[in-house]
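> Provided below for reference: sequence and predicted model.
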Amino acid sequence: MQKNLFKLTLMGVMLLMSNFIFSQVTERERPKEWNQLTEGARFMDRFLPMKGKVLSSDTWGAGCVRPRYVDNGIEDGIWSYWGGNIRKGEDGKYHLFVCGWLECSPKGHMEWPNSYVFNAVSDNLTGPFKPVNIIGKGHNPEIFRAKDGRYVVYVIGGRYVSDDLNGKWKYGKFDFNARDRRIIEGLSNLSFAQREDSSYVMVCRGGGIWISQDGLSEYNQLTDQRVYPDVDGRFEDPVIWRDHIQYHMIVNDWLGRIAFYLRSKDGVNWVVDPGEAYMPGIAIHEDGHAEDWFKYERLKVYQDQYGRAIQANFAVIDTLKHEDKPFDHHSSKNISIPLNPGLLLTILDKKPITAGTKTIRVRVQAEEGFHPQTDMDINSLRFGASEEVNYGRGSKVLKTENDGNDLIVTFEGKGNGITENEFAPKLIGKYKNGKMLYGYARLPYIDYIEPILSARAPVFSASGKGLICDIEVQNFGQVSSQKASITIGYKKNGKTIKVASGIVPPLKPYEKMTLQLSGKGVFEQGKEYEQVATIYSGKKNISTFYQKKKVVE
């Protein structure tokens, strides 16, 4: 009987462990239309072969990650490394701000809450990086430069600030103002992108968008729901950046081990592109050998002078996190994978592109190592809205002409798919060697820097004539706004019942104003209402804020 009880207990433990293991991974069903994507549609298509000089099997890790480039990224037998991004210093060296904990820690990988942040340095962008300084305690670091020129290293729960990458760092806290909005999944795993006026847009783990005037002053939340894809994902690790065309974001579904790619004109309103942004299997050498890491997390990008992402850095681990024990053969590190940055494109036509446009002229700029007049397979090129070219459609080439070292490509307008909502048409094609090429372009007639008006929750009070509604509106855009209108109401039986309305006067960048409006209607005491505040520019809805609240207590 005791033997049977032991067997049952053992089977129960094994079942629990099995359930735990499988709870760390699930297979996500891909949309069927993704099967029709052409090469270059997915962000994942931009990963290039890894670089390194020291290929070794004499190191830690499961067999699937050996041999590997041990001089790529950062690794050693002392620390388990995680997260981190790179900044080039005035000293000409590359500084990777990465976190780590002792590999021999009793909790193994689960020691991560007690991470230290390192300044690791290399002469090469891909590594090897060596730690030269411990900044302090912290996890999931991301470095950026504030408007005043100081360096900021974000960590979960705080940040370090210094005048010098190699100097002393002072710990402090960010200030956050949710502005009556719910904070989605807490304020952790933050990522930051500098806007054109050196202000900052930030995305938190839950997918909320925040803005600070200088990167260190108060961050204000603009969204009341996540901007991520509307799918059943367990999202974390968002990374955001801006190039000379648009804003980019990638967010990881850690459970499904699949990431999604988003784009934006202003960093606030986002569209989701189809296909995987990344997934296991992207760490490949030039000869086709793969470093088959179990998980890729904490993606960060290194950008060139145009803001284009030219390298991805990942935290990787060779097994399930809970299986990484002290003094074992498992660990984690940071790896570097080069990225195809895309071509530099300029649309030469000034008139709006529509379905009736006859031709579209695009300049393809020459760069070091790229000669558009000789390197491209011209007949493979397709140009137009992403929704078209990502699926192999779009406008075809009519003719080309040389302009200095550049190439001007004239596309027929038919099939371009560009609508009034488009802000970054895309080019997809191939080089003559058969490899993929792509690029985005700005539309010359689009305003890329616009006012961003955002309201807080309305506050109602009684007066002799009915209701008084006070509502704060702020311009988080980088340019002044024009006169706008605002309507306040609540949802009832699927309809919006208007309570108050008024005019929002022009506001300078970051200026705010509290409007006092006359209201009508009666709110029941103790009843919860879904309030709606909508701001219009003419008839265009430019901002809507929903909040469920008991108006009268």
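It's in.
> make it CA atoms for all contacts and neighbour counts henceforth
Noted.
> and residue 10, helix, strand or coil?
helix (DSSP: H, G, I helix; E, B strand; the rest coil).
> residue contacts, it?
Contact partners of residue 10, counting by C-alpha atoms under 8 Å, 6 or more residues apart in numbering, are absent.
> Return the residues in contact with the residue nearest to the spatial centre of the chain.
Most central in the chain under C-alpha atoms, centre = their mean is residue 249, positioned 2.2 Å from the mean C-alpha point. If you count contacts by C-alpha under 8 Å, 6+ apart, residue 249 has them with 238-241, 261-263.
> which one of these has the most neighbours?
Highest neighbour count within the contacts of residue 249: residue 238, with 28 neighbours (other C-alpha atoms under 10 Å).
> gap between the residue nearest to the centre of the chain and residue 270?
9 Å (C-alpha to C-alpha, to the nearest Å).
> before we move on, what about residue 117?
Relative to residue 270, and taking C-alpha to C-alpha, residue 117 is found at 32 Å.
> Those two: which has the busier surroundings?
The neighbour count for residue 117 versus residue 270, taken as other C-alpha under 10 Å, is higher for residue 117 (27 against 18).
> Presented hereafter is structure B, for comparison with structure A:
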Amino acid sequence: MKHLYFILLIGILTSCTTSEENTKPHKTLIDFFLPLPNQAPLVSEGTWGAEVVLPRDTANGLEDATLKNWCYWDGSIVKDDAGKYHMYASRWTQELSHSKGWNKGSKGMHSVSDHLFGPYKDLGEAWPNWNNGMGHNVIGLRMHDGRYALVNSEVVPGEVFVSDNPEGPFERLGNFKIDPNGYYPGWGRYNELDDGAMKAGVVGHLSNVMIILRPDGRYMMVARHCVPMISDNGILGPYKMLADKAWLGVKGLPQFKMEDPTVWYSDNMYHIAVNFHGADSTFHLTSADGIHNWKNRGLVYHNSRNVFKHTDGTVENWFTVQRPTVYVEDEEVKAFNFSVIDVHKGKDKANDNHGSKVIVVPFDGKAFRKHINQIVEAENNLSDATPAPVPWQSTDIGTVKTNGNTGYDAEVNTIRVKACGNKIDATQDAFRYVYQEVSGDIASQVLVLSHDVSENPVKAGLMIRSSLEDDAPFIYAAIDKGTGFTLTKRDKKGTTVSTVHKSEMEAPYYLRMIKKGDLVSCYISSSNRLNWKMVGKLKIDLNDTFYMGLASTSNNSAETGFARYKNAEIHTLGKPKQDGIVNHTFPDTISASGIVDFEIEMESIKANDIWVELQNVQTLEKYKVLRKRCWKSGSYKLTYDAGKPLDPNATYWFVIKTVPMHFHDSEHIQSAFKKVFVQ
């Protein structure tokens, strides 16, 4: 009884402490900016600017204090091996207004300073011998091989210049390659649906491109629409879209007018700062893997918070603040750059007393790291103590060296599994199973999130199983950290496991299983945008009731591996929890006749239309559209006819869209496309 009283008392004290802590103002990134150190005395005379930005330190960052020559924008900082700081940015002559300067006269430029906060000396154009030096959205970085790289977008399609020396000369390496991976292509490059791009003549251009080096050796791009893209093949790509817009559906964030994102890695996580240009605010998001599960961490900037404050209390109130970039050293944030202008952009005219500069603001990265890590650790502890929602159940199967754990993060609908176990490839299994007891014909689907956040080996995937005994028959579709995808099967109780299919791929990936009778069809997809590939159709003998779920193991390690499953669902086949789920395999080749036979599997709550289109990649010629109404779930055999013979020397985009009945194809639920060849 004494022990019970002691436990209750601790609980009461903890509750009181938590209540007191909750009354304290919650800090966000904006609270960790430090006062601007004076690089020179603050001045009001002999310089430009509206009264609200005076007096100011004209030696901070990059500016033309006399405004005789240049307006500056963009700007990111790279430190060289000798300890000098290089800011790469864009500039245009004061003889142009802001609205004309940034898109008509903007040039990529290079500057240098002995100090992080400036002053930065303008050393001229960065690539004067290419395209008349044209450049905007300019950023700099060190590549994985140590070379210096400059990124140029918005006024050009999106390109990279490289040099062994931070001062150049910079030579053009080439244009970025983008793989939409089934997502909307306009999230990468502007397309004809973007009115602004059509008006400006920049269809096909990337905008607001930010590139960072990931700790896993890959390159990561975030452009205007804030869609994470990853390249496994160097800085030019192809960059594969792996998710939707990072801010989409995130609690507390505006869902429109979001632009100018920047991305960085620090504090053992990925960060994005993205502008809401509807209210001159910048928001902070974080993610464990830089692809999924972004969370809102509050403000980076707001025009009411006096971010540009000097040590003596003087505040520079810049009218427009955009294009944040981050200077990180030893994985700790040291400073932020902001592009600032003293008046509304439209009121900055040619040869007036208004202009723009790049300002550098110091940041308390050490305190911020402690703060954000505490928040994330508390969230993870809470999630790991929260069971997966009903009807999910969880247990260790077989003999494991360390007990597993199943948690749930409701904010991002993610099941978190810490699992020990064996390789699930012999006669007895050992793993962590998160499952549902089911019967009849069923379908299951899940997004296996990146394994990069697991310190130890981990295999994670979907498993259908006849019982919870450790030698039961099963089919297992899984992604193994570092070794790829495998589809395995145990035919009979107590027998060894056979491998049906292997692929080189890494999480994140979507997995799907459909059981119909005694056949189980297994599919994989990199984006859940119709581009599903069937990797096996296997026969299995199951009991009337059996088990479907998420199987995780650390492959014989005594330590637990960490797996995460997003949007896991199991439902009776034909009765999905979301509308318009389609499985199919794209054809790799099309006959010269333009006639293609293929099959789709539709699961839908309501009637949907399937649209099939074909377009010549080289000439952009579009062919006939097939429209098929699917009144209910099931398999549909389709025949597409282009209506004319196809050129055997050309390649074609094969496009499929799922569109709600009576809607236009631009309002599709899902869409995907693939480049195909004429047979």
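Nice, I can see it. All values derive from a computational prediction rather than experimental measurement.
> where does the TM-score land?
With the length set by TM-score structural alignment, normalised by the length of structure 1, the two chains reach a TM-score of 0.62; 396 aligned residues with a C-alpha RMSD of 4.6 Å.
> ok so, going back, please identify the nearest residue in space to the counterpart of the residue nearest to the centre of structure 1 in structure 2, excluding sequence neighbours.
Here residue 249 of structure 1 is matched to residue 272 in structure 2, going by TM-score structural alignment. In space, and not counting its chain neighbours, residue 272 of structure 2 is closest to residue 263: 4.5 Å by C-alpha to C-alpha, 6 or more residues apart in numbering.
> who's in contact with the one you found?
With C-alpha under 8 Å, 6+ apart, residue 263 of structure 2 has these contacts: 210-212, 222, 270-273, 325-326.
> What's it aligned with over in structure 1?
Checking TM-score structural alignment: residue 263 of structure 2 goes with residue 240.
> Are we agreed that its match is in a strand?
Yes - counting by three-state DSSP, residue 240 of structure 1 is part of a strand.
> Could you measure from it over to residue 263 of structure 1?
Residue 240 of structure 1 is 9 Å from residue 263 of structure 1, by C-alpha to C-alpha.
> Find residues that contact each of those two.
247-249.
> Helix or strand: which one has the equivalent of residue 71 of structure 2 over in structure 1?
Here residue 71 of structure 2 is matched to residue 80 in structure 1, going by TM-score structural alignment. According to DSSP states H and E, residue 80 of structure 1 maps onto strand 79-88.
> quick one on the thing from earlier: looking at structure 1 now, which of the contacts of residue 263 of structure 2 still hold up?
Mapping the contacts of residue 263 of structure 2 onto structure 1 (both residues aligned by TM-score structural alignment, their matches' C-alpha atoms under 8 Å) leaves 210-212, 222, 270-273 still in contact.
> which of these lies closest to residue 670 of structure 2?
residue 222 (22.2 Å; C-alpha to C-alpha).
> I figured residue 461 of structure 2 hits residue 552, correct?
Yes - between residue 461 of structure 2 and residue 552 there is a contact under C-alpha atoms under 8 Å: 6.8 Å.
> follow-up on the earlier one: quick one: which of the kept ones among the contacts of residue 263 of structure 2 is nearest residue 63 of structure 2?
After measuring those against residue 63 of structure 2 - C-alpha to C-alpha - the closest member comes out as residue 210, at 22.2 Å.
> Map that closest one across to structure 1 for me.
Checking TM-score structural alignment: residue 210 of structure 2 goes with residue 191.
> hang on, its match packs against residue 200?
No - the criterion here is C-alpha under 8 Å, and residue 191 of structure 1 misses it with residue 200 at 10.0 Å.
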